[in-house]
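Asks: Quick one, what's the 3D model for this:
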Amino acid sequence: MTNKKWILTGQDGYDVSLQLVDSEITTGTELGPDDVLVQLHAASLNYRDLVIAKSEGGAAGSITPNVVPGSDGAGTVVAVGSSVKSLSPGDKVVTYLAPSIPASDETTLPGFADIASGLGQKLHGTLANQMIINQHGIIRAPSNLTPVQAATLTCSGLTAWNALFGLTGREIKKGDWVVIQGTGGVSIAALQFAVAVGANVIATTSSEDKAQRLKELGAKHVINYKETEDWGDVARGYTPDKKGVDMVVDVAGNSSLTQSLAAVRTDGIIVLIGLLGKFDTGAIPMMSALWRPCIVRGVLLGSRKQYRDLVKFVEEKGVVPVVDDVVFGLEEVKEAYRRLEEQKHFSKVVIKIAIEE
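Replies: The predicted structure follows:
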């Protein structure tokens, strides 16, 4: 009997380099002391996966030859190594992208180097039936979620959580105002988390259909950024006394920062979490922060402690992550990559992995 796994034979794009191959079933007898064997039930994709598969000029960094791609996944523990005490066979778990971060400090935040050496790039990832992973690369999954829902948390969920609640003393709370941009995984997770604590969310999109879905998820106001170029001023106008929003979760970078600065209140926070916008926008308008003093904070994922806090929050608040309307099977991963690349998705592109009988 064999399992299946996807591998990257190079970085010439997913159409060329992504290959589905057979993989022998692992029993767990060969595990190292800190290893955990996980039967995967679901995975989800990130923009990072596209960049790694087609590393233009080495932008994403190199891969381990024939690495299994994908960092986000949910599954069940099958077997554990001799040093693993906190997990047992049968436990439901989700992956943590950067297991190489020392386990001695649960509050350590990953940097680019940790991400570049993490799952789906240097370490085997989640686009497979099974994976062997260091015990520090998995977290107990929320008890209220299916694997498909839980598989959205590894990157998008954790990044959104860190954005909203990661700055001690400045966590988003009931009555605050938050701007989220677009309908990608981080933005939708941030919307759901903010609504769950009673915050007011202003969302931006270019699609009327998606605008309706954003409202259904709890967005108080939705702005079409293609029709309204100065959406930052419009967002500010929605807030009490037009003082501005408490936080902007900015996923576009240079191309949206001017509007984020226009929307934020004095001493508010702009969280930079993405590079989805255009790069040819001239100088970054950071001097504008002098005219409206605020905090501009960069966020990459989050710590293991933040991840555990996220899991507790999801359970206590009953948050159910939104996934895309189209859920793919393991053999349809190239189609999943294409849907993500063409931006036809809403929230997270998810792969449901059938259990091998």
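Asks: can we go C-alpha only for contacts and neighbour counts from here?
Replies: OK.
Asks: Give the closest residue to residue 227 in space, chain neighbours not counted.
Replies: Distance criterion Cα to Cα, 6 or more residues apart in numbering; nearest residue to residue 227, sequence neighbours excluded, is residue 206 at 7.7 Å.
Asks: if I pick that neighbour, what's in contact with it?
Replies: Residue 206 sits next to 182, 224, 225, 226, 227 when contact means Cα atoms under 8 Å, 6 or more residues apart in numbering.
Asks: Neighbour count and secondary structure for these - can I get that in TSV?
Replies: Below are the contacts of residue 206 laid out as TSV (neighbours: other Cα atoms under 10 Å; DSSP: H, G, I helix; E, B strand; the rest coil):
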residue	neighbour count	secondary structure
182	26	coil
224	16	strand
225	18	coil
226	12	coil
227	10	coil
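Asks: What ranges does the stretch 1-150 of the chain have for its strands?
Replies: Shown for the stretch 1-150 of the chain, the strands assigned by DSSP state E, counting those that start in this stretch span residues 2-8, 18-24, 35-44, 72-80, 92-95, 130-134, 138-140.
Asks: Please list the residues outside the third one that contact it.
Replies: Under the criterion Cα under 8 Å, 6+ apart, residues 26, 28, 31, 70-81, 84, 126-135, 147-148, 151-152, 348-355 lie in contact with strand 35-44.
Asks: Could you tell me which of those residues count as buried?
Replies: 26, 28, 31, 70-81, 84, 126-135, 147-148, 151-152, 348-353 (16 or more other Cα atoms under 10 Å).
Asks: what number of residues lie near the nearest residue in space to residue 258 that is not next to it in sequence?
Replies: Counting by Cα to Cα, 6+ apart, residue 258 lies nearest to residue 285, which is 6.3 Å off, once chain neighbours are set aside. Neighbour count of residue 285, defined by other Cα atoms under 10 Å: 13.
Asks: To check against the first, give me the structure of this:
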Amino acid sequence: MSVPQKTREYRLPKVDGFHNLTLQEAPIPKLKSTEVLVKVYAVSLQYRDLIVAKGQYPLGQKENPVPGSDMAGEIIAVGEEVKGWKVGDRVCANFAVDHIFGDVTEEIKMTGLGAPIDGVLTEYKVLPAHSLVHIPEHLNFEEASTLPCAALTAYNALLGGNPLKGGDIVLVQGTGGVSIFGLQIAVASGATVIATSSSDKKLEIAKKLGATHVINYKTTPDWDKEVLKITNGRGVDHVVEVGGPGTIMKSVNATRYGGQIHVIGFVAGQADVSQLPGMILGKAIHVRGILIGSRTQFEDMNRLLSAVKLKPVVDKVFDFEHVQEAYEYQWSQHHVGKVVVKVSKN
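Replies: Just a heads-up that it's a prediction; the model follows:
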């Protein structure tokens, strides 16, 4: 295969809505000696992509970015100093390309694809070789594109830090990408899962994926009390907390003394959390913020996915020419699991 010189990529020249997503042609940068060129086959969307497009991402973004953080593709060229990778390898890139191991730093955070640096909604992407992981053999490109953010965030929450044990009880909020992966990883690790959603239809899917208990938080607004009832007053060991201020007070109430709350998102909006410090202290709860994960954690996670043949839940796949529709569908919250864009057709 001859190495292409140009790519089609999306950019956001303005950030006040999805209508600004602009498909344009651009030159492919020349490879540095430690970089690879990847043909992008699939990109999955995150809630983060939506708020980047609206100019509301709290961790900062560059002007006119190429959006998207999560991709799967195939190496088509390698720099002269690259070792361990070859043309034809199927790969994902880590969300923050310089997060190889250990804790996040400010410098690492600024290497997050699709906001502080250009992302992956492009036909071809130049990436540092140190950011790459092999795609598990049992996954296709669409499935693998869901791993870098949603899957690794859930894995880091539940199996990084203070990892769950078989027999633990895990509460996952909603049926978006991180929560569904949290459910699947918890079940694969021997935990009991309680899942919440506003939709009985989505909760049926959660049960099919292994959730033992489900709660509709619209018909049961005091879902924290229902969690305590299910656990005989004890509370859960782990909460995959994606709601933020709008849910965290109830999450604390639903967590056992000394339990773990993994803070991941803020999709439930704002609320009064003035009593939160005292509630956390009063139950000796561990609260941990999760900023995705490292490349070494990604490799560890892929070994787990391969061992249990875990399959990501892909709700819907859109063509590259219909990215705005994909964003609108993600925003509608009708999905269960992940929304994916198929970039290359061959």
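Asks: on that earlier part again, for residue 201 of structure 1, which of the strands of the stretch 1-150 of structure 1 is the nearest?
Replies: Among these, strand 35-44 comes nearest to residue 201 of structure 1, with 25.1 Å by Cα to Cα.
Asks: post-alignment, the closest one versus structure 2, mean distance?
Replies: Once the two models are superposed, strand 35-44 of structure 1 sits on average 0.6 Å from its counterpart in structure 2 (mean Cα distance after the TM-score superposition for structure 1).
Asks: nearest to residue 330 of structure 1, of the contacts of residue 206 of structure 1?
Replies: Ranked by distance to residue 330 of structure 1 (Cα to Cα), the contacts of residue 206 of structure 1 are led by residue 182 at 27.1 Å.
Asks: And the alignment partner in structure 2 of the closest one, how far from residue 138 of structure 2?
Replies: Superposed on structure 2 with TM-score structural alignment, residue 182 of structure 1 falls opposite residue 174. Note on residue 174 of structure 2: its distance to residue 138 of structure 2, by Cα to Cα, to the nearest Å, is 27 Å.
Asks: pretty sure residue 198 of structure 1 is in a strand, no?
Replies: No: read with DSSP: H, G, I helix; E, B strand; the rest coil, residue 198 of structure 1 is coil and lies in no strand.
Asks: Which residue in structure 2 aligns with it?
Replies: Matched by TM-score structural alignment, residue 198 of structure 1 corresponds to residue 190 in structure 2.
Asks: one step back: wait, what's in contact with the match of residue 182 of structure 1?
Replies: Residues counted as contacts of residue 174 of structure 2 (Cα under 8 Å, 6+ apart) are 180, 195, 196, 197, 198.
Asks: any idea how far the match of residue 198 of structure 1 lies from residue 224 of structure 2?
Replies: Using Cα to Cα, we find residue 190 of structure 2 at a distance of 23 Å from residue 224 of structure 2.
Asks: Between these two, tell me which one has more neighbours.
Replies: Neighbours per residue (other Cα under 10 Å) separate residue 190 of structure 2 from residue 224, with residue 224 holding more: 21 against 14.
Asks: The more buried one reaches residue 250, doesn't it?
Replies: Yes: in this structure, residue 224 of structure 2 is within contact of residue 250 by Cα atoms under 8 Å, at 5.4 Å.
Asks: And the counterpart of residue 129 of structure 1 in structure 2, how close does it get to residue 77 of structure 2?
Replies: Aligned counterpart of residue 129 of structure 1 in structure 2: residue 123 (TM-score structural alignment). Distance of residue 123 of structure 2 to residue 77 of structure 2, given as Cα to Cα: 14 Å.
Asks: One more: residue 67 of structure 2?
Replies: Separation of residue 67 of structure 2 from residue 77 of structure 2 (Cα to Cα) stands at 23 Å.
Asks: where does the residue nearest to the spatial centre of structure 1 land in three-state SS?
Replies: With distances taken as Cα atoms, centre = their mean, residue 156 lies nearest the centre of structure 1, 1.7 Å away. The three-state assignment at residue 156 of structure 1 reads helix, by three-state DSSP.
Asks: my guess is it contacts residue 192, does it?
Replies: No: between residue 156 of structure 1 and residue 192 there is no contact under Cα under 8 Å: 11.9 Å.
Asks: okay, and the lengthiest helix in structure 1 goes to which residues in structure 2?
Replies: Assignment by DSSP state H gives helix 304-317 as the longest helix of structure 1. Helix 304-317 of structure 1 corresponds to residues 295-308 in structure 2, going by TM-score structural alignment.
Asks: quick revisit: mean deviation (superposed) between the longest helix of structure 1 and structure 2, please.
Replies: So helix 304-317 of structure 1 averages 0.8 Å relative to structure 2 (mean Cα distance after the TM-score superposition for structure 1).
Asks: and that helix, how far from the chain's centre?
Replies: Mean C-alpha position of helix 304-317 of structure 1 versus that of the full chain (Cα atoms, centre = their mean, to the nearest Å) differs by 15 Å.
Asks: All set now, cheers.
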